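Enquirer: Could you work out the structure for the sequence below:
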Amino acid sequence: MSVLYPRLLPGESDRLFAELHRLGPGEHKKMVAGHSSRAVYAATGGRRVTRDELDDLRHAVLAAAQAQGFPEPPGSARRNAFDQQTARILHEQSLMVPGEAAQRQVWSFLALVLLPDICVWRWPANDDGQYLADRFKGLDLTRHALARLWTRAHVLHEPEAPEPYSLLSVLGEADLDQIMARRGSIAASPALVRAVVRGHRDAERSGDGGATARAVLRESLVRLLRLTAFLDVDSLSESETDHLARMIRLEARMSLT
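Expert: Just a heads-up that it's a prediction; the model follows:
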């Protein structure tokens, strides 16, 4: 049975997002709660998440943050490590189905009620003291502090692999974002995303013949973007998709070297 999460009403999301700006560094733990009187649930489709399950989810994500130095500001390597571990936690432990994970208000609740101190640590205010609304309010789930991690884990999950979440550690934030941001083309096919990431992993083991791995990846994405305009990738088998990604990567590497 799927698990239903609280959905924060838009007015309450706006209020709590404004509260982020009123509190100073280190004070956002005051906002942490396991419930909100301004949250609602879907009427049907599963059972409601329990308070204990929400507490367990918070403790798991908090432990991942503490392992990367929370509450001290993290460097890029620590941010990547936190993202990879938290993506797995959210996907494994939340028991969300894609339909529930597609609800913006669910992620508003998680970022502004259950985990605001950790999201502020991961995505601090800019030089003007402003937090990005996309990271907290779920306006764009591909940019949300937590929703984007669940999506990555869901897309890259390989249930039959010895380590089902190993693909999460192949690419850094910037490179993986280059793939996931193309949600109308490449990222629309989870099988193609996995094939691209597997191809990158295997190429790094053997080397890319003088071109940087990042340059080859980005040239591959440009070529795939053109190809998916007229090719139905979802009609291919997994082995055919892997072969396609490898061939496109080979062409990209040859064009660069």
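Enquirer: all contacts plus neighbour counts: C-alpha atoms, from now on.
Expert: Will do.
Enquirer: Where do the helices of the protein begin and end?
Expert: With DSSP state H, the ranges of helices along the chain come out as 10-22, 51-67, 76-93, 98-101, 104-109, 116-122, 133-137, 147-156, 173-180, 190-206, 213-227, 238-256.
Enquirer: Proceed likewise with the subsequent sequence, for comparison:
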Amino acid sequence: MIVQLFPRLDRLAVDALLAIRADDKACPEPILDADSYPIETRYAASGGSPIRHDILVDLRARLVEIAAGCGFPDRGSASDRARFDEQVSAFLAERDELDGGEALRDDVWAFLACVLLPDLVVWRFADRPAERFHGGVRNTFQRLWMRGRILDRGAVEDRWELLGALTEDALVQITERPSIGNDARLSRALAEGWLRASRQLGRSVMEDAMREAVIRLRLRNQVQLLAELDDRDLEVTIDTFFAQAPTAAGPERRSWTDRLLGRAK
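Expert: Alright, predicted model coming up:
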């Protein structure tokens, strides 16, 4: 099998391109002609062959189609953009071209955001923060690919439920912490624990509960490798982290187990 090498754009090239566009208030146009790619565009020197241009064009077309179903090019609502994130996460996770090492490179996602899909970036994030163009966990599309890869339940009916069920804050807590996001099994276990807790308590209290559960998870993982637990023990451990998290501030603080049992403190 021949590895398909994606175009790459390093941080300096991204900064230069963003500087050129800084005073341009119009929506940036994608560059679909390979001969017009930025001069800084590079491919890996060896290990495969450059990806066919028609595959990149198709990738863009499919993403634009998803965006159009979510209101693009009109701004739409926050729920429209959340739906876009959910659908794109599943779509990118299933693309064969992104199933290898190329998708692990920040500079690949920087190229996609800056050259192939800049109009979708600006639509999704109207204030145009540079981090949404640069490669990394906050890149517009890289973050969605990561979510799809680590929260994929596999061949089940509700395969992508976690992508739509979790809040943006919960997803960020998982994917932007390497100690969690780099371990797909641990990430899924935490997401499933969030879902169980939210069904008991309601989503309104889950932001604080998730933050404290993540702190407890990271501390425990320093002394006990949670990835070594079997599925049931890992589930119980994650539920314990959420059970210890307070759901109210000040003198009214109670754990969610107290709330479930109706105990006042």
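Enquirer: Fetch the TM-score of the aligned pair.
Expert: Overlay of the two chains. TM-score (TM-score structural alignment, normalised by the length of the first structure): 0.85; 246 aligned residues with a Cα RMSD of 2.4 Å.
Enquirer: sorry, back to before: of the helices of the first structure, which stretch is the most buried?
Expert: Comparing the helices of the first structure by mean neighbour count (mean count of other Cα atoms under 10 Å), helix 104-109 comes out on top with a mean of 26.
Enquirer: check the fit of that helix onto the second structure and give the mean distance.
Expert: Following the fit onto the second structure, the mean deviation recorded for helix 104-109 of the first structure is 1.2 Å by mean Cα distance after the TM-score superposition for the first structure.
Enquirer: whereabouts in the second structure does that helix align?
Expert: Using TM-score structural alignment, helix 104-109 of the first structure lines up with residues 106-111 of the second structure.
Enquirer: which residues touch the most centrally placed residue in the first structure?
Expert: Centroid-nearest residue in the first structure: residue 149, 1.9 Å away (criterion: Cα atoms, centre = their mean). Residue 149 of the first structure is in contact with 83, 84, 86, 87, 90, counting by Cα atoms under 8 Å, 6 or more residues apart in numbering.
Enquirer: what does it align to in the second structure?
Expert: Residue 149 of the first structure maps onto residue 144 in the second structure, by TM-score structural alignment.
Enquirer: just residue 246 of the first structure next, same as before
Expert: Match for residue 246 of the first structure (TM-score structural alignment): residue 239.
Enquirer: burial of residue 202 of the second structure, as a residue count?
Expert: Close neighbours of residue 202 of the second structure, defined as other Cα atoms under 10 Å, add up to 11.
Enquirer: Residue 41 of the first structure touches residue 7, doesn't it?
Expert: Yes: using Cα atoms under 8 Å, residue 41 of the first structure is in contact with residue 7, at 5.9 Å.
Enquirer: rewinding a little: what about the helices of the first structure, which gets the closest to residue 2 of the first structure?
Expert: Nearest to residue 2 of the first structure among those is helix 98-101; the distance by Cα to Cα comes to 8.5 Å.
Enquirer: And for that closest one, what's in contact with it?
Expert: Contacts of helix 98-101 of the first structure (Cα under 8 Å, 6+ apart): 4, 5, 106, 107, 147, 150.
Enquirer: change it to 10 Å
Expert: The contact list for helix 98-101 of the first structure (Cα atoms under 10 Å, 6 or more residues apart in numbering) reads 2-5, 7, 42, 45-46, 91, 94-95, 106-107, 141, 147, 150-151, 154.
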